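J.: model this:
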Amino acid sequence: MSKSLEEVHQSVSTQNKTTVFRKILAFFGPAYLVSVGYMDPGNWATDIAGGSQFGYALLWVLLMSNIMALLLQSLSARLGIVTQRDLAQASRETYSKFINYILYFLAEIAIAACDLAEVLGMAIGINLLFGIPLVEAVLITVLDTFLLLFLINKGIRKMEAFIIVLVTIIGFSFIFEMIFAQPEIGQVVYGLIPSLPNESALYIAIGIIGATVMPHNLYLHSSLVQTRKFDRSPAGIKQAIKYNFIDSTIALNLAFFVNAAILILAAATFYKNGMFEVAEIQDAYRFLEPILGTKWAPTLFAVALIAAGQSSTVTGTLAGQIVMEGYLNLRIRPWVRRIITRLIAIVPAVIVILIFGESVTGKMLILSQVILSLQLGFAIIPLIHFVSDKRKMKGFHISKTTQVASWLVALIIVSLNAKLVYSEILGWLETSENPLILWLTVVPLAISFLILLLYIVFKPFTVLRILYQVLRFWCLIFPSKIYNR
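T.: So this is what the prediction gives:
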């Protein structure tokens, strides 16, 4: 099997570094490319809606989502470091050809949906900042495909530097937004205490969690960690896992800061002034100047949005290459692959905007998140199976405690996403003029996905192993009954 991202595989040496700081610095970078997926335009809508409707009350949801994301991304990095396989390659080696084709197809749809959100977000930012019509702004986003090609040819470190600059722009933009908005610090701290004001808050909370862990990020991280060349001894592997965890912690906490800042900004401006219905990115942009009294507030908001969209599209397109090469073992010219990925996102966006107008962009962003939700379990569950496998992980498998925590996180995320998808399908059935078409297409498709998900959950377990685990569990709960017999 070919190496993951072969053109940059083991291209960054971490050896012969004179100080610990230089050693750590050599490993820094992959998590920043991953972190932009956690602050992409798809997250902005849920953060703005949460802040405008419920003030600071849902900040704890963002914090919980960040902890979940950190756990899953650390598992993804561990898989890549230990096995030298990305998640797509590991799936290809584990499942049958038929199952792999389905998983590949679902991953491609998820990446296209994610790219759609990023393209729309970037286009909205260009539209708001420069007044360029939205359709033309969408077409402009094609150009960053060539930017990605240029950066990857210059080496992975140049690409990481470019993404870190964009993340820094987003971060500084929101630091100034916080200065303008002057949020109530006491309320911010209080928002970190778990609470749900009402049932509507639960729906927004599900949306926030659903938009947090991106399936393409798990494929991406397991590949990017392989760009580092390090000592393959047990001590070297252990050190690489440790430094990549530090990298992930810093990068994902920066993403948490950005998401929290968006929610806090919405709370300190819209919620405070009784504007509870602000959920669209365009509306948030237009209301910032009159509320905060400075033209810099909407300008910085649009600049951060463009930077978020640009950085996310770069990493999303890279994930597309990893998924295609991993599942199909198929290599095509990178620029062809990236053009295809971008067109899959741009063509539907242009057609929908031309037919229905610019007012549907918010609905398209939500739809992209629902599509992502459908695919999430098909990335998380195989990942947990792989890093729990003693044979695959050569002694670096995760502990029982981490396994329990991982399955709990997977259960929460998949359940909440399933509820979100169920609610959307129910809504479509109730509002559709011809629900029979949905009953014959969408509903059977959703049931098929559920059956496939259950297959992936139980695939590694034989009947004897399942019975053994049930017996062990029974012994732990009722030890006295076993001993008495």
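J.: can we go C-alpha only for contacts and neighbour counts from here?
T.: Fine.
J.: contacts for stretch 253-266?
T.: 35-36, 38-39, 43-44, 47-52, 55-56, 59, 62-63, 66, 170-171, 174, 177-178, 181, 183, 188, 284 (Cα atoms under 8 Å, 6 or more residues apart in numbering).
J.: Please generate a structure for the following sequence too, so the two can be compared:
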Amino acid sequence: MRPSLPESHGSVAVSGSAIRRFIAFLGPGYLVATGYMDPGNWATALAGGSQFGTALLFIAVLSSLMAIVLQALSARLAIGTGMDLAQACRQRFPRSVSFVLWLIAEAAIVATDLAEVIGTAIGLQLLFGIPLAIGVILTALDVFLVLALQNLGFRKLEAFVIALLIIIALAFAGQLILAQPSMAAIAKGLIPTVDIATNPEMLYIALGILGATVMPHNLYLHSGVVLTRQIGPTVPEKREAIKFAVWDSTIALAFALLINGSILILAAATFYTRGHHEVAELQDAHRLITPLLGTVLAAHLFGIALLACGLNSTVTATLAGQIVMEGFIQFKVSPVVRRLITRGLALIPAAFVTIWAGEALTGKLLVLSQVILSLALPFAVVPLVWFTASRRMLGDLVAPRALSFVAFAIAALILALNFKLLFDAVTG
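T.: I've put the predicted structure just below:
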């Protein structure tokens, strides 16, 4: 089967000492981590922190642990079979099933792109005063950024993403220093509460956090970009590659958890404790953060981090879209065309909302996009868990039984939470 991202497939050499080989595998995990802190994640974390304080911090931690397990399986599948998740689905399932899975994956990528369009446009508005509707249109130009980075080589693209992640981390560190959150409240938030299951509003935000953390397109992305490494043909070489790839993604996702937790903690410390319980709009957060924290620096840091998140997510969503399209239907288009198609599909609802309703509904649209991702998630998770538990597919590299059991439990939990969300929506 023709590899996805053929221009980058096997382009990163893996040689030398064990440390040098491990360093060669550093990078794909940070591309994946970018999707765990996109603008949609901001909206759900802000809504959760302002409405419920730190009560949903446990969900952020649980979601990140689930993500670590699932991304480890994604790397294992790619290295063990030489195929990404989309290619494996195409090979193992009937064409009709594969086609439906492709449509669902594309819908998830459009939902992801929708969050990036709105988030980047808001970042441009907050930092440079560009009207929101114009900012939405300007985001279409980021296709040239993605093309330029890919032409420079995959390692350069990874370096760009990591540099922006460092900027985001520093921005949030500064905001947390200014906010001075309660350590007791943070510790309390790490303990689960039954309200998450019994309170429909809290469950809705919790599923948004889940959808924003364990994102379906990231499973396809990781399984594709890890194959940019030159992986040896023997079982020992592949075992080592799996170990290094899992360490890479685990470290990167732990870093993403710190960012996600920081957003929620910042919202709880800044808004919830001061009685602002309905802050779901990024613009409201930016407007309120200066008077509440007493310095305009906090607002500038907020805007810089938001814009960096939008730019980073643009890169990874484009790569995921290429992997999904090339893997499922073996249809290759240039990154420019691919980006314009997905960005166009996301621009329509984003432009409609911003022009018709202004800023009032952008936060709700961001949260809705994350819930859509949560509903699409089982259609990527179930095949992944099934494939990696199959000795027929992976042979000696099949996932250990304990890991497969945990993965099946995660898949069951995701299905149960989605069923509860749909049941609450139908019954009102």
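J.: and Ser65 of the first structure, what pairs with it in the second structure?
T.: Taking TM-score structural alignment, the alignment pairs Ser65 of the first structure with Ser63 from the second structure.
J.: Helix, strand, or coil at its match?
T.: helix (DSSP: H, G, I helix; E, B strand; the rest coil).
J.: Which of the contacts of stretch 253-266 of the first structure fall in helices?
T.: Among the contacts of stretch 253-266 of the first structure, DSSP state H puts 35, 43-44, 47-52, 59, 62-63, 66, 170-171, 174, 177-178, 181, 188, 284 in helices.
J.: The match of Ser65 of the first structure is in contact with Leu210, isn't it?
T.: Yes - in this structure Ser63 of the second structure lies within contact range of Leu210 using Cα atoms under 8 Å: 5.7 Å.
J.: now stretch 92-103 of the first structure: how far from the chain's centre is it?
T.: 22 Å (Cα atoms, centre = their mean, to the nearest Å).
J.: Now do the buried residues in it.
T.: 92, 95, 99-100, 103 (16 or more other Cα atoms under 10 Å).
J.: of all the residues you listed, which comes closest to Val457 of the first structure?
T.: Nearest to Val457 of the first structure, judged by Cα to Cα, of these is Tyr95 at 12.2 Å.
J.: show me the residues around the counterpart of Tyr190 of the first structure in the second structure that make contact.
T.: Aligned counterpart of Tyr190 of the first structure in the second structure: Lys188 (TM-score structural alignment). Residues near Lys188 of the second structure by Cα under 8 Å, 6+ apart: 54-55.
J.: Can you say which helix or strand has Lys188 of the second structure in it?
T.: helix 183-189 (DSSP states H and E).
J.: quick one: that helix to the first structure mean distance?
T.: When the first structure is superposed, helix 183-189 of the second structure averages 2.2 Å from its matched positions, counting by mean Cα distance after the TM-score superposition for the first structure.
J.: One more: stretch 310-321 of the second structure?
T.: Looks like 0.9 Å for stretch 310-321 of the second structure (mean Cα distance after the TM-score superposition for the first structure).
J.: what's the offset of that stretch from the middle of its chain?
T.: 10 Å.
J.: and Ser63 and Leu210 of the second structure? which has more neighbours close in?
T.: Using other Cα atoms under 10 Å, the more surrounded residue of Ser63 of the second structure and Leu210 is Leu210, with 30 against 21.
J.: Could you check how far that one is from Ala108 of the second structure?
T.: For Leu210 of the second structure, the distance to Ala108 of the second structure equals 14 Å [Cα to Cα, to the nearest Å].
J.: Also Ala380 of the second structure?
T.: In terms of Cα to Cα, Ala380 of the second structure sits 10 Å off from Ala108 of the second structure.
J.: ok, back up a step: would you indicate which residues of the helix holding Lys188 of the second structure are buried?
T.: Going by 16+ other Cα under 10 Å, helix 183-189 of the second structure has these buried residues: 185-186, 189.
J.: Likewise for stretch 448-461 of the first structure?
T.: 449, 453, 456-457.
J.: whereabouts in the second structure does that stretch align?
T.: Aligned using TM-score structural alignment, stretch 448-461 of the first structure spans no residues in the second structure.
J.: chain center to that stretch, what's the gap?
T.: For stretch 448-461 of the first structure, the distance to the chain centre is 22 Å (Cα atoms, centre = their mean).
J.: hang on, isn't Ser8 of the second structure packed against Thr228?
T.: Yes - using Cα under 8 Å as the test, Ser8 of the second structure is close enough to Thr228 to be in contact (5.6 Å).
J.: higher neighbour count, these two?
T.: Thr228 (22 against 19).
J.: For the more buried one, give its distance to Ser4 of the second structure.
T.: Remark: distance between Thr228 of the second structure and Ser4 of the second structure (Cα to Cα) = 10 Å.
J.: Same question for Leu366 of the second structure.
T.: 30 Å.
J.: And Phe99 of the second structure, by the same measure?
T.: For Phe99 of the second structure relative to Ser4 of the second structure (Cα to Cα), the value is 17 Å.
J.: can you check Leu301 of the second structure too?
T.: From Leu301 of the second structure to Ser4 of the second structure the distance is 37 Å (Cα to Cα).
J.: same deal with Thr44 of the second structure?
T.: 32 Å.
J.: Neighbour count for these two, which is higher?
T.: Thr44 (32 against 27).
J.: and whichever residue in the first structure pairs up with the more buried one, what does it touch?
T.: Residue pairing (TM-score structural alignment): Thr44 of the second structure is matched to Thr46 of the first structure. Taking Cα under 8 Å, 6+ apart as the criterion, Thr46 of the first structure is in contact with 204, 207-208, 211, 279.
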